[in-house]
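Participant: this one's sequence-less:
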């Protein structure tokens, strides 16, 4: 079984310039995801899709191959799916035909050493077509409707303990796995039979700001 790992990383971050190569616990952010991909026991090709020469250099040094992303799918409004389709098409044209694609977001760097392979094995065991990683939700959720605010996942008139809420899960952005046809036919990372791979609460933290770097660095140190 051949597995294609795709790690998209464009260079034009407005909120935190240079985010994808900013050091996190001593190594560039993107290097964490490249190392996680390379640690998988499965036959694989690991590619980073980027429009940025600095990111490409860092990713290549970490052991990834580079797919140069065109400018028209590298802007603020470009979807991750556009980068995934371009990367998949590129490697297939080069003769590499994957059985599965693993999409890692480098802004969600907290993964256990076995998480990726365990997620792959879960998809295979459940005979699913796609999979997403998620973390448990233990919060009381409210939304605003035409008549004002209302509770979504509990009845505030009969307040429960958080532990007694019906189980809910938050998509944490860390790991997505799908068969190539899912992406090609649906223009979506998810489709067909979908599995959910559960990860820790800590894995739900994503990096969007300098403060996030500080928080995640401390979380990662605590998990070592």
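Facilitator: The structure has been received and is ready for your questions. The structure displayed is predicted, hence computed values, not measured ones. Numbering: from 1, shown residues only.
Participant: can we go C-alpha only for contacts and neighbour counts from here?
Facilitator: Will do.
Participant: thought residue 4 was touching residue 42?
Facilitator: No. Look at residue 4 against residue 42 with Cα atoms under 8 Å: they stay out of range, at 10.0 Å.
Participant: Please say which of those two ends up with more neighbours.
Facilitator: residue 4 (25 against 14; other Cα atoms under 10 Å).
Participant: Work out for me the element the more buried one sits within.
Facilitator: Element membership for residue 4, per DSSP states H and E: strand 3-8.
Participant: what residues does the helix or strand just after that strand touch?
Facilitator: Sequence-wise, the next helix or strand downstream of strand 3-8 (DSSP H and E) is strand 23-24. The contact list for strand 23-24 (Cα atoms under 8 Å, 6 or more residues apart in numbering) reads 29, 213, 217.
Participant: repeat for stretch 46-56
Facilitator: With Cα under 8 Å, 6+ apart, stretch 46-56 has contacts from 4-11, 20-21, 34, 37-38, 59, 64-71, 74, 83, 87.
Participant: This structure: helices as residue ranges?
Facilitator: Along the chain, counting by DSSP state H, helices occupy 29-38, 53-62, 80-93, 115-125, 180-186, 210-223.
Participant: picking that back up, what is the strand holding residue 4 packed up against?
Facilitator: helix 29-38, strand 44-50, helix 80-93, strand 100-104 (3 or more Cα pairs under 8 Å, 6 or more residues apart in numbering; DSSP states H and E).
Participant: redo that, cut-off 10 Å
Facilitator: helix 29-38, strand 44-50, strand 65-68, helix 80-93, strand 100-104, strand 168-178 (3 or more Cα pairs under 10 Å, 6 or more residues apart in numbering; DSSP states H and E).
Participant: how much does the second one deviate in direction from helix 29-38?
Facilitator: Orientation of strand 44-50 against helix 29-38 (axes from the mean of the first three to the mean of the last three Cα atoms, to 10 degrees) gives an angle of 160 degrees.
Participant: here comes the other one, which I'd like you to weigh against the first:
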């Protein structure tokens, strides 16, 4: 195996219980990421779901993914994603060269994004790549009950802001050796810019899910 996709999906969400199995257009949330990976067989040799939840495991198997049972101590609220990825690599027989991380909370992705990302990853000889989107918000800090602009001056037009970007979570690609060193995004990671409405969907709350449904139906 040269390249695998890993989908980390624990069962203990606090803000939106059971979110990874909630139905988005009649499909469990986790199924969207599995099917996205399966639609790219030329790029992905195997698909693994890491979970501590029996129902998520059952669903992942039904949609054709392999499942790695995640131990409870790696499924806590404050456990970083990289530990789940590392556990997968330590649990499979053959170590891949490359890992693609697909988060189930980002179920909507541009169809050709993965192919584009892999082409850039190879061409630029990256050790890691992740997707970003430009923010058009006027941001600031609050110090001593006073708002201090961060990326603009009062009265400045939003279209004239200095470009700032946020990590949108659509996908990550990195060498497996990085993950074994507890890293997903390296210091010289390639930031792939994605300007698509799907980049605004990241499901953590009920409102996020409602927004995802709206965006999905509008762009179906």
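Facilitator: Structure's in. What do you need? Since we're looking at a predicted model, the values are computed, not measured.
Participant: Just put the helices and strands packed on strand 3-8 of structure 1 in TSV and tack on mean neighbour count and distance to residue 150 of structure 1.
Facilitator: Formatted as TSV, the helices and strands packed on strand 3-8 of structure 1 follow (neighbours: other Cα atoms under 10 Å; distance: least, Cα to Cα, whole Å):
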stretch	mean neighbour count	distance to residue 150 of structure 1
helix 29-38	23	39
strand 44-50	23	42
strand 65-68	20	46
helix 80-93	18	33
strand 100-104	24	35
strand 168-178	21	18
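Participant: would you turn these into CSV with distance to residue 198 of structure 1?
Facilitator: Putting these into CSV (distance: least, Cα to Cα, whole Å) gives the following:
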stretch, distance to residue 198 of structure 1
helix 29-38, 17
strand 44-50, 23
strand 65-68, 29
helix 80-93, 22
strand 100-104, 15
strand 168-178, 8
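Participant: right, and those - which one's nearest residue 187 of structure 1?
Facilitator: The minimum distance between residue 187 of structure 1 and those falls on helix 80-93, with 6.5 Å, by Cα to Cα.
Participant: Give me the angle between that closest one and strand 44-50.
Facilitator: Comparing the axes of helix 80-93 of structure 1 and strand 44-50 via the same axes, to 10 degrees yields an angle of 130 degrees.
Participant: quick one on the thing from earlier: just put the helices of structure 1 in a markdown table and tack on distance to residue 172 of structure 1.
Facilitator: Converted to a markdown table, the helices of structure 1 look like this (distance: least, Cα to Cα, whole Å):
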| stretch | distance to residue 172 of structure 1 |
| --- | --- |
| helix 29-38 | 15 |
| helix 53-62 | 23 |
| helix 80-93 | 15 |
| helix 115-125 | 13 |
| helix 180-186 | 20 |
| helix 210-223 | 14 |
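Participant: so which of these gets nearest residue 141 of structure 1?
Facilitator: Distance to residue 141 of structure 1, taken as Cα to Cα, is lowest for helix 210-223 among the helices of structure 1, at 22.8 Å.
Participant: how big's the offset between that closest one and structure 2?
Facilitator: Mean deviation of helix 210-223 of structure 1 relative to structure 2 after superposition (mean Cα distance after the TM-score superposition for structure 1): 1.3 Å.
Participant: start and end residues in structure 2 for that helix, please.
Facilitator: Aligning helix 210-223 of structure 1 against structure 2 (TM-score structural alignment) gives residues 206-219.
Participant: ok, residues contacting the matching stretch?
Facilitator: 15-17, 19, 22-25, 29, 105-108, 197-198, 200-203, 205, 220 (Cα atoms under 10 Å, 6 or more residues apart in numbering).
Participant: Now, of these, which are buried?
Facilitator: 16, 19, 24, 29, 105-108, 198, 200-203 (16 or more other Cα atoms under 10 Å).
Participant: Let's have those residues in JSON lines, adding distance to residue 56 of structure 2.
Facilitator: Shown next, in JSON lines, are these (distance: Cα to Cα, whole Å):
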{"residue": "16", "distance to residue 56 of structure 2": "15"}
{"residue": "19", "distance to residue 56 of structure 2": "10"}
{"residue": "24", "distance to residue 56 of structure 2": "15"}
{"residue": "29", "distance to residue 56 of structure 2": "10"}
{"residue": "105", "distance to residue 56 of structure 2": "14"}
{"residue": "106", "distance to residue 56 of structure 2": "16"}
{"residue": "107", "distance to residue 56 of structure 2": "15"}
{"residue": "108", "distance to residue 56 of structure 2": "19"}
{"residue": "198", "distance to residue 56 of structure 2": "24"}
{"residue": "200", "distance to residue 56 of structure 2": "25"}
{"residue": "201", "distance to residue 56 of structure 2": "21"}
{"residue": "202", "distance to residue 56 of structure 2": "19"}
{"residue": "203", "distance to residue 56 of structure 2": "17"}
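Participant: Which members of those residues are the farthest-apart pair?
Facilitator: Of all pairs in those, the most separated under Cα to Cα is 16 and 198 at 19.9 Å.
Participant: related to what we said a few turns ago, how far apart are the strand holding residue 4 of structure 1 and its match in structure 2?
Facilitator: Looks like 0.6 Å for strand 3-8 of structure 1 (mean Cα distance after the TM-score superposition for structure 1).
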